[in-house]
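Asks: sequence and computational prediction follow.
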Amino acid sequence: MGPQSTYTIIGLMSGTSGDGLDIACCDFYKNEFWDFKIIKAETIPFPPEIEQSLKEAHLLTAAELEGLDMKFGQWMGQTCAEFCHQYKLNPLAIASHGHTVFHRPEINMTKQIGNGYALSESSGLPVINDFRKLDVFLGGQGAPLVPIGDAQLFQEFDFALNLGGIANISMDDNGERLAFDTCPFNLLFNYYALMLGKPFDEGGEFAKSGLVIPEILEALEGLPFYKQKGAKSLARENITDDYLPVLGQTAQSPQDILATLSEHFANCIAREILDHTIASSMHQKLLVTGGGAYNTFFIQRLESKIKSKVKIVIPEKQIIDFKEALVFAFLGLLRLRNENNCLASVTGASRDNCGGTVFGFFNKN
């Protein structure tokens, strides 16, 4: 695709929290640096049947998963078509993260569903998806993918922290981008909030009312994931295999578990930030986005650990909610321009790469 002044791309994000499809129509334009504008963005709830299927996707047979792949792609395509019609949008393409079912880069496996053919045919637009597989083939983690967006769209921040189903952080380190998953987040917070009759712990009020359990906090801090160095990522499998067994060792109240998780996550994230601060700088800034940015209690716990070194910045609601969809739109744009959209310094792959499969036809003029 040849250069042009402005690119309008829709980004789709279906995260591990499973709370709906984030859809953001964005304009991108480049002078010295890339800049953007989110034209319109919404979170579209999943239809109940699809929501339940996505939650159970890792338990399906191969045939059932292929059927869900097509069905989910078709629903996303129809949703995009309705979104464009309602708001009179005319995007160049759709860039979709898809919904992660399996992520096991150590055995060269990553699976995001939301079939590209079904999505393209149902929306009437070209589609870019399957962003992770090339990087995994090249020996990388295939994650996180957002850091190149942090580097090129949010240059004014020293650190970018996304608090979604899993917490991940991105930073500049002497001109090289570093990023990795730091710990679980809403995947575990929501699991215990459901025990209290709520889909999530609003404002961290349940956690605030609980007490930290020292022996569980110590066990969490000792998990093998935190001993890994360099590129590393977490997936739903790690929650089941590593975290829940520790948290279920004793009969504790959900409030106390949530308090303990809040302290643990704040410790994990603060350690990474403080390990990468510049001693001579008193003006470093941390951008916080994702649903966890609304968890007031957690933000206070994190701030208490880093405020002497780094200022926490909570941006406008649209950026909190739709930064990942925005960045996937940007990844799609880079793929169409045949520019690298995945950084080896982040994933551990053998080289930077330009991931994503393109479906549909583009005007090459």
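Replies: On my side now, so go ahead. Numbering: from 1, shown residues only.
Asks: could you use CA atoms for every contact and neighbour count after this?
Replies: Noted.
Asks: residue contacts, G164?
Replies: 15-17, 185-187, 290-292 (CA atoms under 8 Å, 6 or more residues apart in numbering).
Asks: what ranges do the helices span in the stretch 251-365 of the chain?
Replies: In the stretch 251-365 of the chain, the segments counted as helices under DSSP state H, counting those that start in this stretch are 254-275, 296-306, 317-336, 344-347.
Asks: and the nearest residue to F200 once chain neighbours are set aside, what element?
Replies: Once flanking residues are discounted, F200 sits nearest to N190: 4.7 Å by CA to CA, 6 or more residues apart in numbering. Assigned by DSSP states H and E, N190 belongs to helix 186-194.
Asks: if we can go back for a sec, looking at the helices of the stretch 251-365 of the chain, which is closest to M76?
Replies: Minimum separation from M76 across the helices of the stretch 251-365 of the chain (CA to CA) falls at helix 317-336, 13.5 Å.
Asks: sort out which residues of that closest one are buried, please.
Replies: Neighbour-count burial for helix 317-336, counted by 16 or more other CA atoms under 10 Å, picks out 319-336.
Asks: try this one side by side with the last:
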Amino acid sequence: MQNEYVYVIGLMSGTSLDGIDLVYVTFNKKNYKDFEILYSTTYPYSSEWKNLLKQAITFSDEKLTQLDIQYGIFLGETINSFIEENDIYTIDFIASHGHTVFHQPENGITLQIGSGQEIANITNHKVICDFRTQDVKLGGQGAPLVPIGDELLFADYDYCINLGGFANVSFKQNSKRIAFDICPVNIVMNHYAQQLGFEYDEDGKIASEGKINQELLDKLNSLEFYQKEPPKSLGLEWVQKEVFPLIDSLENDVPSILRTFVEHCAIQIASVIENNSLVLITGGGAFNTFLVQKIEEKSNLKIKLPSNELINFKEALIFAFLGVLRNENKVNCLQSVTGAKKNHSSGKIFNPV
């Protein structure tokens, strides 16, 4: 019976730097929809790691190589803690997203740190990681990668939307899976909430007390990215170049910045959802009740949120699933989503040495 199932640890570190999401999940090899998250945990980053990962974008090549190893060791030790705490003994492999430092697919660049070899050596398990690089080499965006999971695990929904550092969407159109990044979300809102001494704006309370700055809202909605056709994806670099300077030039009251940005997100997200749709919303932003309320208003939909476990761990779950597909040499990157030259099976495999 056991060999009908594959047992995987999946891990994800998002751009909003909340921490490392870990899942221990089992998939039925003959019917992937038959999956179960057995254990799930988020390990928050220490302030030291947060600062290192924030600054990594400015590091030299040599310093980044060191950080890749250092972060791989840290991930390996974190996974070992997870295994020990949950008394896990059956593991076919570990699938790791790594942490994105650069993402400039238009320049042929994407970098996720967290050395797969270090993780394999420390955990003594096979590791599958670096899912984006091959896609970028094939002319794709290297993102989003989650839609293959939406296609094969969550096909009952018309739209799958993740509200993380960025909002991204995945849906079926003319029998093809379409997906793209919609707009920044937590990467911007957390940045400003932290100026008031909060990690994030819980339930959107600070935003709900602010006023909409109409000029700022209009300029945000007019950013060139929103006029582009998919496939398209966003990175921290774009936010630092286009969004922060724009906000800082037009508004300095944090509640009003957050209120305006919630409105902006709701407008952009609602613009991609058709009426009477069944929508799956996951990611940390799903707990921002004010944001979800505004998305409902703008899209004229009633959104029913899934379990907290799925909200928090869907991306880690799907990276485990990407590993399953790569391990079986099956397609896990869709040309229709990333714009690559072809569908392909992406990810590098490392065995302990």
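Replies: It's in. Everything numeric in this text was worked out from a predicted model, so none of it was measured.
Asks: please point out which parts of the helix holding N190 of the first structure sit buried.
Replies: Buried positions in helix 186-194 of the first structure, judged by neighbour count with 16+ other CA under 10 Å: 186-193.
Asks: for the stretch 51-200 of the second structure, just list every one of the helices.
Replies: 61-85, 116-123, 133-137, 147-153, 186-193.
Asks: I'd like those as a markdown table, with distance to Y39 of the second structure appended.
Replies: Converted to a markdown table, the helices of the stretch 51-200 of the second structure look like this (distance: least, CA to CA, whole Å):
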| stretch | distance to Y39 of the second structure |
| --- | --- |
| helix 61-85 | 9 |
| helix 116-123 | 17 |
| helix 133-137 | 29 |
| helix 147-153 | 18 |
| helix 186-193 | 25 |
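Asks: most packed of the ones you listed?
Replies: helix 116-123 (a mean of 24; mean count of other CA atoms under 10 Å).
Asks: that one vs the first structure, average distance?
Replies: Averaged over the aligned pairs, helix 116-123 of the second structure sits 0.7 Å from the first structure after superposition, using mean CA distance after the TM-score superposition for the first structure.
Asks: I'd assumed I9 of the second structure was in a strand, is it?
Replies: Yes. Using DSSP: H, G, I helix; E, B strand; the rest coil, the assignment for I9 of the second structure is a strand.
Asks: you'd agree it is up against I88?
Replies: No. Counting by CA atoms under 8 Å, I9 of the second structure sits too far from I88 to count as a contact (9.9 Å).
Asks: which one of the two is surrounded by more residues?
Replies: Just comparing I9 of the second structure and I88: by other CA atoms under 10 Å the higher neighbour count belongs to I9, 29 against 14.
Asks: how far away is that one from L145 of the second structure?
Replies: 17 Å (CA to CA, to the nearest Å).
Asks: repeat that for C183 of the second structure.
Replies: Counting by CA to CA - C183 of the second structure and L145 of the second structure are separated by 16 Å.
Asks: S175 of the second structure too?
Replies: 18 Å.
Asks: the more surrounded of these two?
Replies: Set side by side, S175 of the second structure and L145 show more neighbours around L145, with 25 against 7, by other CA under 10 Å.
Asks: ok, T289 of the first structure - contacts?
Replies: Neighbours of T289 of the first structure in contact, by CA under 8 Å, 6+ apart: 160-163, 314-315, 319-321, 323.
Asks: of these, which is the nearest to R271 of the first structure?
Replies: Using CA to CA, those come closest to R271 of the first structure at L161, 13.1 Å.
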